[in-house]
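# Got a sequence here, can you model it:
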Amino acid sequence: MHTETYSLQFPYTTSAGQRVESISLKRLKVKDIKAVKKISDDPRNWDDALLSRMTGLVPEDIDEMDAQDYMALQKRFQQLLGLDNAAGAAVESAGPAGEVVSLSAE
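Sure thing, here's the model as predicted:
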């Protein structure tokens, strides 16, 4: 099984007293996605549950993580699922922004 380690910028201690300085990230499998789909049909609600399955941390421990580390892990999570390129490609394909036109407040 492929895993990688993320070293936290801001280590912390969980409510169970476990010191977390680094987190092992495992690649997700179809069974992980199926399990999360049972919790919610809305993909916007899947990030934390899938991140929990990827890291082995319970959601309550993820909630105690520093926001900077959380955002970095979320970005890595999206990269592993190939979601980061899809968002960038959608923005790039929209073309350049048009001219800004001021409107009257009347």
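# switch to C-alpha atoms for all contacts and neighbour counts from now on
OK.
# give the contact list for Glu64.
If you count contacts by C-alpha atoms under 8 Å, 6 or more residues apart in numbering, Glu64 has them with 12, 14.
# this one as well, want them side by side:
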Amino acid sequence: MAEALHIPLKFPFKAGTGETISKLPVRRLKRKDIAAAQKHSKDDAVIEDHLLARMTGLTLEDLGELDIADSKVVTEVFREVVGGGDGSAVLGRGAAAGAADAAE
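From the prediction side, this is the model:
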């Protein structure tokens, strides 16, 4: 099995747990993730924050600690994933192994 796609951070930070975060995993989202995010708010920005947190495994508090440059990349990966990609194009990589199979 291929290694999961990760977003390397230009500016690592210390999470609420005390762990230093230097890369974030990218998890494909499901409809149930959207439903869960919509339970918190009708505001698109709040919903997107919830989805970004689920995609990367961060808490909302830790998501708020991302440097703005890293936040921009996370958002770009999210938007590519929403469009059917796997995020690798944003990160300057070829598609992750299995991504083409998953899209079929």
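# Quick one: residues contacting Ser41 of the second structure.
Contact analysis of Ser41 of the second structure by C-alpha under 8 Å, 6+ apart lists Ile47.
# Counterpart of it over in the first structure?
Here Ser41 of the second structure is matched to Ser40 in the first structure, going by TM-score structural alignment.
# Pull out the buried residues from the strand ranked longest in the first structure.
Criterion DSSP state E: the longest strand present in the first structure is strand 3-13. Buried residues in strand 3-13 of the first structure, counted by 16 or more other C-alpha atoms under 10 Å: 8, 12.
# can you list contacts of it?
Applying C-alpha under 8 Å, 6+ apart, the contact partners of strand 3-13 of the first structure are 19-27, 64-66, 68-69, 73.
# now stretch 19-35 of the second structure
Contacts of stretch 19-35 of the second structure (C-alpha under 8 Å, 6+ apart): 4-15, 47, 51, 54-57, 81, 86-87.
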